[in-house]
Every structure is written in structure tokens, then in C-alpha cells.
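Student: coords please:
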Amino acid sequence: MKPILVTGATGFLGRHLVDLLLRGGRQPVRVLCRAGQVEGCAVVHGDVTAASDVRRAVEGVRSIYHLAGLVSRRPADAVRMREIHVGGTRLLLEAARDQGVERVVVASSSGTIAVSRDPAVHDEQSGYKDEVVARWPYYTTKIEQERLSLQFAAEGMDVVVVNPSLLLGPGDDRRSSTGDVVRFLEGQLLTAPRGGLNFVDVRDAAAGTLAAMERGRRGERYLLGGPNMTCKAFLRELAAVSGRAAPRWTSPAWLAAATAPLLRVVSPLAGRKFDIDDESIRMAALFWYCDSSKAARELGFASRPHQETLRDTVAYIRGAS
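Tutor: The predicted structure follows:
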């Protein structure tokens, strides 16, 4: 039986997807990763940006989940993110096309289309938000990745794109998605940002990604999100499940950005931690709202009660500390 290939299998979403695949037990699972082992899977050691490694990983597989990525808000990571998100995706899709792979599911981000300066709710028909996210290489390279993937689909290849929103839940050992929850629990958030967000349980996003392979339509993308809420409401929900007080006041981005450098200097002197970067402050002033009705309708996607997700996120962070 031909195996399924997963890239990014050691990441937050990848670990939960691999767990679902192994529990399903229908096909062997192969993973491409730079080092180490993944229990229950055949491992090809290599890098998604190296053509020879990608070809070895793709050889003989039936389908591919392409989840490899670098989650970073640092402009200094721009080159590496473009290498992975754009260059690596091109190499993988070319190898998959040449090998006759049946289907590729590419994991993008809701932030390619579902973000604005006002609290609008976006769906898959929303255009790319190039101008809104222009200063953040993570999102600009994800837009490039998505356009590239859909171009391969337009040329006849069976490619489906999933766009999960902010991933929360248990298992984020790298703190790539749950870092802001960590900062809240550490008492770093003195005021609430004025923007809004959408988050989804990583376990539900993994199930939605699996469903995209089984039931998604070629050349389509699917937003995988949960509730839309203001940042202030989100922090109140976190406070309710964690016992940590939520900030009482909101602050505009310009004020937060102006005071952040001072807080980074003063906080350690007072025995407090403050490592919130300027890019995170700017992002929190925007609204990242999305509508997952299409995924619910076509994939059977559903997100669990958000309180469960937040409780499990907080419990995992505290247990890992």
C-alpha cells in the first residue's frame, strides 16, 4: 500500500494530524523532517528546501499533506520563510506532479485573506490582503505559497488549500502559536489591544485538514476557524479559565508601541518579564475574523466549544512549565 507523506510532522498542527492518521490506520505514514524520529512513521531525513530530499520523500507516495513552515513575526526571518513557504512548496509540488501523486493538501493561513483594519468577517471569496500584511514576511510568503499552489491546481494538478486561523490547544511545545497565551499567564499584558482575532482548536484543524484530503474540491481553499472575538473578550475568556485577571483597559496600537520600549527596560528592574515585540503589537490592532461555513458545509468541519480549547491550552502550558 502506498504511504501518505506529511511534511511539518513535528510541528503543532503536524503532530496532531499524524496522530489522527496513525489512529485511522488505513495507510502507512511517511514524514520528511530534518532530524529525529516520529513514532509509528517511516522517516526521511532531509529539508523541504532541498530538491534531492524532497524527491526522496515524495517517491512512491499516494498523497501529501504539506504542513512544513516557519511561524515567526520577526522580519529577520524573511529569507528563510520565503525559502520554506515558496521555494519548498514549489519543489514539493513539482516532485508530486512528476511522481503522479494523487492529491496534495497545502496548509496556508487564514491571515492571507481574513484580516482587515475594521471588524469585517471574511470568507474564501475575500481577496488577498497584500497591503494589510505587507510588513510581515510570514503572511506575504504564505500568500505567495497559496497563489503558487492554486496555480498548480489550475494547470490540472489535484491541490487543495486549508487556511487555519490561530491554533490553540495542547501540544505547542515550541510556543509558535500559544506564545501570547503564555504572556497573558505571565502577567505581561497590561492593557487589551483594540483588535480582534479568530482561533481554532488544533485538534479540530487537524481533523479539517484530514477532511480536506478526503472531501475537498480541487483548486479550492477552506478556512478552518472557530469563534471571532475582540482581543479584550478573548482575554476575559482566558481569565475565566485560568484565574488570572484580565486587563481592564484597552489601548491603541500607537500608545502600546510607544510604551513598549520603556517597559522592556523597566520591567526586569521590577522583577517582571516583558518581551512583547512591536510587530505583535501592530498585529493585535487588526481584526482577523473569518467565516468557516464553507468548510462546515463541504468538509463536515466543526470547532469544539472554545472554553474547552482555552482550558486545555492553559493546562498544557502550566504542565509544561
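Student: switch to C-alpha atoms for all contacts and neighbour counts from now on
Tutor: Will do.
Student: Which positions within the host helix or strand of Glu94 qualify as buried?
Tutor: Secondary structure assignment for Glu94, by DSSP states H and E: helix 89-99. For helix 89-99, the buried set under the neighbour-count rule, 16 or more other CA atoms under 10 Å, comprises 89-97.
Student: now do stretch 246-253
Tutor: Judged by neighbour count using 16+ other CA under 10 Å, the buried positions of stretch 246-253 are 246-247, 252-253.
Student: from the middle of its chain, how far away would the following helix or strand past the helix holding Glu94 be?
Tutor: Sequence-wise, the next helix or strand downstream of helix 89-99 (DSSP H and E) is strand 103-107. Relative to its chain's centre, strand 103-107 lies at 14 Å (CA atoms, centre = their mean, to the nearest Å).
Student: tell me which residues of the helix or strand just after strand 103-107 are tucked away?
Tutor: Downstream of strand 103-107, the first helix or strand assigned by DSSP H and E is helix 137-154. The neighbour-count check on helix 137-154 (16+ other CA under 10 Å) flags 137-146, 148-150, 152-153 as buried.
Student: same deal with stretch 226-245?
Tutor: Quick answer for stretch 226-245 (16+ other CA under 10 Å): 226-232, 234-239, 241-242.
Student: What are the boundaries of the helices in the stretch 151-300 of the chain?
Tutor: 179-185, 202-215, 231-242, 253-269, 278-283, 293-299 (DSSP state H, counting those that start in this stretch).
Student: And these: which comes nearest Tyr316?
Tutor: With CA to CA, the closest approach to Tyr316 among the helices of the stretch 151-300 of the chain belongs to helix 179-185: 10.5 Å.
Student: Now that closest one: buried residues?
Tutor: 181-182, 184-185.
Student: could you say what helices and strands that helix packs with?
Tutor: Packing contacts for helix 179-185, counted by 3 or more CA pairs under 8 Å, 6 or more residues apart in numbering; DSSP states H and E, involve no helix or strand.
Student: what's in contact with it?
Tutor: When contacts are defined by CA atoms under 8 Å, 6 or more residues apart in numbering, helix 179-185 is touched by residues 189, 235, 242, 244, 276, 314, 317.
Student: Second chain to compare with the first, below:
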Amino acid sequence: MVLVTGGTGLVGAHLLLHLIENGQTVRAIYRNQTNIQKTKSVFELYKKADLFDKIDWLEADILDVPSLESAFIDIEYVYHCAALISFDPKEEEALRKTNIEGTANMINFSIAKGIKKFCFISSIAALGDLAPHETYITEETDWNPEKPHSDYAISKYGAEMEVWRGLQEGLDVIIINPGVILGPIPKTKKHEQGSGEIYQRVANGLSFYTLGSTGFITINDVVKIAFELMKSDIKNERFTLIADNIVFRDLLNTIADTLKVKRPSIHAKPLFMNFLWIADLLFSTIFFQKRSITKATAKASYSTNLYSNEKIKTALGTVFLDVHQYIKDVSKL
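Tutor: Next comes the predicted model:
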């Protein structure tokens, strides 16, 4: 049996569907009963609602060690998708606790229960920092602790250290580092996170664009590759997963065209983005509001990071879905 954490999130829900479609027996843990509906809606979106009942749901928490005891019964393989994603400095402690301590708990149980293979869903945020002579960030790029990193990046890097500790203690592991993951376009107006938030902001008339870039990948490719790596003889490796390095303006234009709304037309230069995060900090402090933009996200918006996907293409012969075409296709779901 396969255990999936974070089964009510974007990656976890799509992974559960992919596993069941490929004949796997799966167990998913949840913290809140109402969140299971999110996963059910994913199955319904792809017209696979009949497969949803094949999931063995169990209430547990990666930070609650006793609850994990039942979760690991009869488990052979683990996909650890659960994580806290936030770039708000106020959530530093929660990020470290969930992403590092939670992963450590999963690793400890996996070692104790003799798990055959453990897959950790990390992030390109945990990859290294380019040296002056380098152009592309790869799996071998060194992490420079002297350079500034977001609390989220530090927490994912720390989580990876726990996974490598598991390797040293005899656990076979795989780490994947996806770029920005694009999923289906939300059908509701409620507040979304991740790619759902990007779609919503464009749909609501986003005026600004930046000329920074980063690596993007579709959710379909993430879960497909994770499954293929776990079924293969490949072990004790990490893989950068991006379909392409895309300029933010170009991605926003594709989304706007697909949604038939006006393209963002004002170039938000670095100076303006830095002004925004400072203004947002003051506003959120005065009115006790959640941060909308932070120093880390402002910097990311105009940074031009390039990532290499050559390692996974060599290992599996992966052919990635075109991100721009994917956006057009999911608009029809």
C-alpha cells in the first residue's frame, strides 16, 4: 500500500488520482474532514469521481507522532507532499515546524517501518545559488548559506537534510524539486493559493507585470514523474522538475488571453516592487492583515533564475507538457 501526505493539496490530490488510475492501493492522511472535499472536487473535475472512494482516508497529522502509528500500517511506499507554503516572515516558526519537523517524523517512521522507497516533494526554492561563472541552477548547484533565502526556502532545504539523513540510515529516497506548479483554473471566486491565485489575479484585472523569470511545470508532469521515479530502479537522487523557464509577463499574457481578459500592461520595475512590499508591511502591521507581498516575493518577481531539467530528461526520457498549451487546455475542463 502507498501512503500519501498532503492529499488535500494540489499535488497530493492529483497524485492520488494518478496512483489509483495506475492500479495502486492508497491511503491518504488528513487533518480536517472538510478539506477532503477539495480532493473530491479534483476527481470530479476530471470526471473520475468513481475512483475517489478507493482512497483509504485516515485522520492524522505529520506533527502528531502517535497518529502516524496507524497511518504506517501495511505501508510499503511513501509520497510526502504535505508542506506549509508561505513567504510571510511572521510564519517562520510554523514553516520550520511543519516542513522540517514534520518531514523528520515521516522519515523516522519510514526507517522504523522498513519503507521500501520514500519520495519527498521539495521545491526549486531549496536548490543552490549560482556562482559567478554559472548560468543554470542544477541539482549540483551549491547552497550558499551566506546568501539571503526566504524562510520557505530554508525550511524546504532543512526538510531535504532530513531526507538525506534517512538515506544515511538505510532508507531509499527520491527528492523532486518542482518549479512553480500550474494546475487547473479554479471554478470558484474563493481565495486560492499557488497557481489558483495567479489565475484569479489575472481574471480580476491584474494591471502589473514584471520581467523576472523562473521555472514552471504542470501538475500533470509532476505527479507522472514522481510515480515513474518511484516505480523505477532509480534511488537516492534528486531531480529538478521544470518544463521551461518562462518570463512572468509571458505567462500572465497567456493566462489573460485564455481567460479573455485584458493583459497586464504596466511594467512593475524592481524599485516599484520594493516600494510595494514596504507599503504592504506597513499596512499589514497597522491593520493586522495578512501580507500580500513580501520582500522575498518582490525580489522573486524581478529575478531571472534559469533552471536545468537535463537530469530528469536523461534519466527518464521525459517530454514535458508545454505550459502555455496546458493553460489553454485546462480552461476547457
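Student: circling back to that earlier point, any chance of the buried residues of helix 89-99 of structure 1 in a markdown table, plus distance to Ala78 of structure 1?
Tutor: Formatted as a markdown table, the buried residues of helix 89-99 of structure 1 follow (distance: CA to CA, whole Å):
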| residue | distance to Ala78 of structure 1 |
| --- | --- |
| Thr89 | 16 |
| Arg90 | 17 |
| Leu91 | 19 |
| Leu92 | 20 |
| Leu93 | 22 |
| Glu94 | 23 |
| Ala95 | 25 |
| Ala96 | 26 |
| Arg97 | 27 |
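Student: Need the max-distance pair from these.
Tutor: Pairwise over those, using CA to CA, the maximum falls at Thr89 and Arg97, 12.0 Å.
Student: Just give me the neighbour total for the equivalent of Ser126 of structure 1 over in structure 2.
Tutor: If you follow Ser126 of structure 1 across to structure 2 using TM-score structural alignment, you land on Thr141. Using other CA atoms under 10 Å, Thr141 of structure 2 is surrounded by 14 other residues.
Student: Give the aligned equivalent of Gly88 of structure 1 in structure 2.
Tutor: Using TM-score structural alignment, Gly88 of structure 1 sits opposite Gly102 in structure 2.
Student: Lys113 of structure 2 against Ala71, yeah?
Tutor: No: checked against CA atoms under 8 Å, the pair Lys113 of structure 2 and Ala71 is beyond contact range at 11.0 Å.
Student: how about the match of Gly88 of structure 1, what does it touch?
Tutor: Gly102 of structure 2 sits in contact with 62-63, where contact means CA under 8 Å, 6+ apart.
Student: Ok, Phe287 of structure 2 next?
Tutor: Phe287 of structure 2 touches nothing, counting by CA under 8 Å, 6+ apart.
Student: Report the separation between it and Gln24 of structure 2.
Tutor: Noted for Phe287 of structure 2: a distance of 49 Å to Gln24 of structure 2, by CA to CA, to the nearest Å.
Student: Please apply the same query to Gly102 of structure 2.
Tutor: Taking CA to CA, one finds Gly102 of structure 2 at 25 Å from Gln24 of structure 2.
Student: And for structure 2, the residue most distant from the center?
Tutor: Outermost residue of structure 2 with respect to the C-alpha centroid, by CA atoms, centre = their mean, is Ile286; its distance is 31.3 Å.
Student: For my notes, confirm that one occurs in a strand.
Tutor: No: with DSSP: H, G, I helix; E, B strand; the rest coil as the criterion, Ile286 of structure 2 is assigned helix and is not in a strand.
Student: Identify the residue of structure 1 aligned to it.
Tutor: Counting by TM-score structural alignment, Ile286 of structure 2 has no partner.
Student: do the same with Leu321 of structure 2
Tutor: Checking TM-score structural alignment: Leu321 of structure 2 goes with Arg304.
Student: my guess is that match meets Ala205, correct?
Tutor: No: taking CA under 8 Å as the definition, Arg304 of structure 1 is not a contact partner of Ala205, at 10.5 Å.
Student: Between these two, which has more neighbouring residues?
Tutor: Between Arg304 of structure 1 and Ala205, counted using other CA under 10 Å, the more crowded position is Ala205 (28 against 13).
Student: What's the match for that one in structure 2?
Tutor: Ala205 of structure 1 maps onto Val222 in structure 2, by TM-score structural alignment.
Student: So what does Ser236 of structure 2 match up with in structure 1?
Tutor: One correction, residue 236 of structure 2 is Asn, not Ser. In structure 1, Asn236 of structure 2 lines up with Gly219, judged by TM-score structural alignment.
Student: That match: neighbour count?
Tutor: Neighbours of Gly219 of structure 1 under the rule other CA under 10 Å: 18.
Student: from what I can see it touches Arg147, true?
Tutor: No: under the criterion of CA under 8 Å, Gly219 of structure 1 is not in contact with Arg147, lying 10.5 Å apart.
Student: Alright, I will stop here.
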